[in-house]
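Chemist: sequence first, then the predicted structure, then my questions.
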Amino acid sequence: MYKKNFIIRNLGIEPWYITYKKMNNFNLKRYDNTLDEIWLVEHTPVFTQGKTYNISDILYYYHDIPIFNTDRGGKITYHAPGQQIMYILINLKRRKINIKNLIFILEETVKNILSYFKIIPDTYHFNPGVYINNEKIASIGIKISKGCSTHGIAFNINMDLLPFKYIKPCGFKKLKMTQLKNFIPNIKIFKIKKLLIKEFILLINNCSN
């Protein structure tokens, strides 16, 4: 699907490593005039460790969930069905957006969605992401290479949160995770997909102008 200078791809549920390889291949092959893309995906259960991970961030090894190292920023997190991920493959140099702007846009995208449902997110937190009552509902991990971004944001919607207890999410042992289902029991993930695209494109186009 094409929308306002973006190609939108709905990948469904896909193993993390397959998406990761496709994302890196896309950035390796893209040209200056390649259209930016947004990928919406849910992953089969997986732990991913960012470039600043520490081995002590894993608290419990007795499970069958795979663990992968990745090239994004940040520490360890968990992905599974029911968590909506939005990967952003964007030429930031062409749009004249820096990494700080991009993180702000991603956070505001989720905050605007929460406001749509009359949920009040925390106005400030020392760690990137989006929080409600000091519990994290959305995590951000980005990589910038040659002025282009990969990775993106993971928004907890309706998933099994238990495996987050096997790790120190984002490197913080006492950090608690939450999800949209806790506030809206009948939430449907397809609605969140539409809102993510709408809010993100509006914000990034306004920032680029």
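Modeler: It's in. Numbering: from 1, shown residues only.

Chemist: when you work out contacts or count neighbours from here on, use the C-alpha atoms and nothing else.
Modeler: OK.

Chemist: and the longest strand along the chain, what does it pack onto?
Modeler: In the chain, with assignment by DSSP state E, the single longest strand is strand 135-145. On a contact count with 3 or more CA pairs under 8 Å, 6 or more residues apart in numbering; DSSP states H and E, strand 135-145 meets helix 99-116, strand 130-132, strand 148-156.

Chemist: second one coming, line it up with the first:
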Amino acid sequence: MTLPLAGPRVIVLGRRPYAATFDAMREFTAARTPDTPDEIWLVEHEPVFTQGVAGKAEHLLGAGDIPVVATNRGGQVTYHGPGQVVAYPLIDLKRLGIFVKEYVYRLEHAVLKVLEAQGVTGHRVAGAPGIYVRTDDPFGHAALTGPRPADDPFRGLAKIAALGVKISNHCTYHGVALNVDMDLAPFERINPCGYPGLRTVDLAKLGASTDWTTVARQLGDRLAAHLSP
């Protein structure tokens, strides 16, 4: 008799250095077998800029005293720091029966539901992975309508969650970062995710009353539900 697969195990790691966590993700993924249970790691990093495999140097405007780490995820440069929940789903997509596009959709949908629990309405922008909010009405429920302005696709928006993934032998690592209550100034030293002038925001600046632990648990639970068989 074959037992049904269980959902991912959610592990709250707390404050961890980025480079060591990156190494641990790669080691976990390289050592996986078809029977290895899926996990979701929830982390808060010390200040660090991370550069994706296709990252362009011109998007790093001036790192200053913040280290820059080259990674093997997709996407351009982003920033991680205290007050941001970073979720690393370590998922066997083949076993789950989904492809990368569906996986990304589920990651984004989990973030949308966490924001909804805080009363915030998140939005997707076509061709720009991650989740955005209206800066003039983050609690309003109106959807984005029509095509975004070609000369300014992020007009009226700020990014609250960034996404970058890596797939190795159908297994995922890296993941999604949700801004809770952090110093946003380091984002001014980069073109976030490769978009000059893109604004960033966190839940605290929007007026949501919450904390890292609460949001981490909410995001972990949502991701586990969205990534279970």
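Modeler: Sure, I can see it. Computed from a predicted model, the values in this text were never measured in an experiment.

Chemist: how big is the offset of the longest strand of the first structure relative to the second structure?
Modeler: By mean CA distance after the TM-score superposition for the first structure, the fitted strand 135-145 of the first structure averages 0.4 Å away from its aligned residues in the second structure.

Chemist: contact partners for the residue most central in space within the first structure?
Modeler: With distances taken as CA atoms, centre = their mean, the residue of the first structure nearest its centroid is Ile153 (1.3 Å). Ile153 of the first structure makes contact with 85-87, 106, 138-141, according to CA atoms under 8 Å, 6 or more residues apart in numbering.

Chemist: and what of Leu61 of the second structure?
Modeler: Contact partners of Leu61 of the second structure, counting by CA under 8 Å, 6+ apart, are 189-191.

Chemist: Asn133 of the first structure too?
Modeler: Neighbour list for Asn133 of the first structure: 121-122 [criterion: CA under 8 Å, 6+ apart].

Chemist: likewise for the one 4 residues further on?
Modeler: For Ile137 of the first structure, the set of contacting residues under the criterion of CA under 8 Å, 6+ apart consists of 129-131, 155-156, 177-180.

Chemist: again, only using 7 Å
Modeler: Contact partners of Ile137 of the first structure, counting by CA atoms under 7 Å, 6 or more residues apart in numbering, are 130-131, 155-156, 177-179.

Chemist: which one in the second structure is aligned with Lys143 of the first structure?
Modeler: Matched to the second structure by TM-score structural alignment, Lys143 of the first structure sits across from Lys166.

Chemist: its match contacts Arg73, correct?
Modeler: Yes - counting by CA atoms under 7 Å, Lys166 of the second structure does reach Arg73; the two are 4.8 Å apart.

Chemist: so for the two, which residues contact both of them?
Modeler: When CA under 7 Å, 6+ apart defines a contact, the residues bordering Lys166 of the second structure and Arg73 alike are His174.

Chemist: what ranges does the first structure have for its strands?
Modeler: With strands called from DSSP E, the first structure shows them at 2-3, 6-14, 36-43, 46-49, 67-69, 76-79, 83-89, 130-132, 135-145, 148-156.

Chemist: Thr78 of the second structure versus Val104 of the second structure, what's the distance?
Modeler: Computed as CA to CA, to the nearest Å, the Val104 of the second structure to Thr78 of the second structure distance reads 18 Å.

Chemist: neighbour count for these two, which is higher?
Modeler: Thr78 (26 against 18; other CA atoms under 10 Å).

Chemist: ok, the more buried one - contacts?
Modeler: Thr78 of the second structure makes contact with 49-51, 192-193, according to CA under 7 Å, 6+ apart.

Chemist: rewinding a little: which of the contacts of Ile153 of the first structure are conserved in the second structure?
Modeler: When you map these onto the second structure and apply both residues aligned by TM-score structural alignment, their matches' CA atoms under 8 Å, the shared contacts are 85-87, 106, 138-141.

Chemist: what lines up with Arg9 of the second structure in the first structure?
Modeler: Per TM-score structural alignment, Arg9 of the second structure is aligned with Ile7.

Chemist: my read: its match touches Leu40, true?
Modeler: No - using CA under 7 Å, Ile7 of the first structure and Leu40 do not qualify as a contacting pair, with a distance of 11.1 Å.

Chemist: wait, isn't Gln84 of the first structure in contact with Met159?
Modeler: No - assessed by CA under 7 Å, Gln84 of the first structure is found out of contact with Met159, at 9.5 Å.

Chemist: quick one, which of these two is more surrounded?
Modeler: Using other CA under 10 Å as the criterion, Gln84 of the first structure and Met159 rank with Gln84 on top: 27 against 16.

Chemist: now that one: closest residue in space, sequence neighbours ignored.
Modeler: Nearest in space to Gln84 of the first structure, with sequence neighbours left out and distances taken as CA to CA, 6 or more residues apart in numbering, is Phe155 at 5.1 Å.

Chemist: likewise Tyr195 of the second structure?
Modeler: Spatial nearest neighbour of Tyr195 of the second structure, chain neighbours left out: His59 (7.9 Å); criterion: CA to CA, 6+ apart.
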